[in-house]
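My questions concern the predicted model and sequence given below.
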Amino acid sequence: MTAPAVILIDPQLGENIGMCARAMLNCGLTDLRLVRPRDGWPNQKAQDASAGAQDVVDHAQVFQTTEEAVADLTRIYATTGRTRELLEYVLTPRAAAEDMRTATASGLHRTGVLFGGERSGLTNDDVAKADAIIRVPLNPDFRSLNLAQAVLLIGYEWFTAGDQTPSETRDIRDARPATQNEVEIFIERLGRGLDEGSFFRSVEMRPTVMRNIRLMFQRTQLTDQDVRTLHGITESLRRAGPERK
């Protein structure tokens, strides 16, 4: 799937362009287009600030007008936090990301996102070239993103819209999940130890308490190493015998 182009219009500092390149590559974006970069191009400060994303900087295209920068694109999005005197189709970054992926999935569209300069953002003429506006829902009393933050936010939503990473994982390194049999063997051993220690105040309460203990251990998603450790703890307590006062 073709990733959207990132078009920076009137960017000022080379450092900001480099940080945008860094944000882009984190999200799998590589098509960087610059319109009238103030400090000229190529720019060593952009290279230095890219923190390993030099390839994005090296292949950046430079244009004199926004029209030239978007000439090959079929669907354009403009990022702005200001309300304009224009008829606007406004999307959140998440909705825009889904829209981009739907558009490019057909193979008929190439997309791009316009970002304005650090000082004043996009002009109305630039916004008028867009098919939709992306507006980030932020604190209404303080909506202030720097250029790289804005690029990262849009890029992240685009990337995660197609990412299949599970929402929750557990790093168990060299261990493996404990089998039901391994857990059951430990719980039976624990139950015998509790019997020997007169833990249960009555025979009748034992099934309910053991059921709760079993559920407690099942909720922890034990690994095989966890079970071995629990066996070791149980054996150590058994050897220690009754608590001495």
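Received the coordinates, thanks. Note that the structure is predicted; figures quoted are calculated from it, not measured.

From here on, just use CA atoms for contacts and neighbour counts.
Will do.

So what's the residue count around residue 22?
Number of residues near residue 22 (other Cα atoms under 10 Å) recorded here: 27.

is it true that residue 182 lies in a strand?
No: assessed by DSSP: H, G, I helix; E, B strand; the rest coil, residue 182 does not belong to a strand; its assignment is helix.

Give the helix, strand or coil label for the residue nearest to it when sequence neighbours are not counted.
Excluding the flanking residues, the one nearest residue 182 by Cα to Cα, 6 or more residues apart in numbering is residue 227, at 7.2 Å. Three-state call for residue 227 (three-state DSSP): helix.

one more structure, for comparison:
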Amino acid sequence: MAGTDRTAAIMAGGPAIVLVEPQLGENIGMVARAMANFGLSDLRIVNPRDGWPNEKAVAAASRADHVIEAARVFDRVEDAIADLSFVLATTARPRYSTKAVRGPDEANADLRVRMEAGQGCGILFGRERFGLSNEEVDLADEIVTFPVNPAFASLNIAQAVLLMSYEWMRSGTPFGGRPRFFAPDMAPADKSDLFRLFEHLEGALEGTGYFFPPEKRDTMIHNLRNMLTRAQFSEPEIRALRGVIRALTRAGQTQ
């Protein structure tokens, strides 16, 4: 569509867009173009199949060079979101997770408030063929799903990013769905702090025989991580919890 004003300042910022194991460079480029259309600029790519940088991505980005050139590549989802404190996972499939599920308008209104309060936020998008795994959804705080035709709920990555990017920009306009009065009492901790809590607690429980029988270990870990993520602990709260775990571990060793 024509109508681009070449003299206008480039809008930048917004939540991080995290693509998990994208297959095609063209899709990454179209994601960058969608982000640029609506003022997003933080693109993070986890383990792209065809490597990075990618000439096909540059071509498909249609001059969204500032997004492509600033894109960062990570080996793991955990690394890509470690500096964020609030993360959404996009999915078209019902999950057995107990996380809150929002539509794109409500989710972006909440993101806007959180980011204006200084929180780092991001949105996970899954693979072209099967989206995000349950384990990856476990790393997020909430789920976003789109109000699509249930008989044909197939969106490609660029379409999904476009929808979320559009709602992000719309949330910044007057009466765009933002709550009038809301401010989190305590900012959630970065995901890196939460991941260390996971490792600390699971390591402590491992030595107690908690994960029994062995075939239920993955399900038990899934449930624990869901509970801990849903709480949205602050960094001081996580430090306090890790202190509790250390104290209990020492007490168990002296008995």
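Noted; the coordinates are in hand. What you are looking at is a predicted structure, and each value in this text was computed from that prediction instead of being measured.

Can you calculate the TM-score here?
TM-score of the superposed chains, computed with TM-score structural alignment, normalised by the length of structure 1, equals 0.65; 165 aligned residues with a Cα RMSD of 1.6 Å.

follow-up on the earlier one: the residue nearest to residue 182 of structure 1 matches what in structure 2?
Per TM-score structural alignment, there is no equivalent position to residue 227 of structure 1 in structure 2.

what's the following helix or strand after whichever helix or strand residue 112 of structure 2 is part of?
Assigning secondary structure by DSSP states H and E places residue 112 of structure 2 in helix 104-116. For helix 104-116 of structure 2, the following helix or strand on the C-terminal side (DSSP H and E) is strand 121-125.

corresponding residues in structure 1 for that next one?
Strand 121-125 of structure 2 corresponds to residues 111-115 in structure 1, going by TM-score structural alignment.

Give me the mean deviation of the matching stretch from structure 2.
When structure 2 is superposed, stretch 111-115 of structure 1 averages 0.2 Å from its matched positions, counting by mean Cα distance after the TM-score superposition for structure 1.

mind listing the strands for structure 1?
In structure 1, the segments counted as strands under DSSP state E are 5-9, 32-35, 61-63, 75-79, 90-91, 111-115, 132-134.

what's the third one packed up against?
Looking back up the chat, that one is strand 61-63 of structure 1. Under the contact criterion of 3 or more Cα pairs under 8 Å, 6 or more residues apart in numbering; DSSP states H and E, strand 61-63 of structure 1 touches strand 32-35.

To which residue of structure 1 is residue 82 of structure 2 aligned?
Using TM-score structural alignment as the criterion, residue 82 of structure 2 maps onto residue 71 of structure 1.

and its match, how many neighbours?
Around residue 71 of structure 1 there are 8 residues (other Cα under 10 Å).

Equivalent analysis for residue 71 of structure 2, please.
A count of nearby residues for residue 71 of structure 2, using other Cα under 10 Å, gives 18.

Residue in structure 1 paired with it?
For residue 71 of structure 2, the aligned residue in structure 1 is residue 60 (criterion: TM-score structural alignment).

ok, back up a step: buried sites along the helix holding residue 112 of structure 2?
104, 105, 106, 107, 108, 109, 110, 111, 112, 113, 114, 115 (16 or more other Cα atoms under 10 Å).

What segments of structure 1 are helices?
Using DSSP state H, the helices of structure 1 run over residues 14-26, 44-49, 54-58, 66-69, 93-105, 124-127, 147-161, 180-196, 206-219, 224-240.

What range does the second one cover in structure 2?
Aligned using TM-score structural alignment, helix 44-49 of structure 1 spans residues 55-60 in structure 2.
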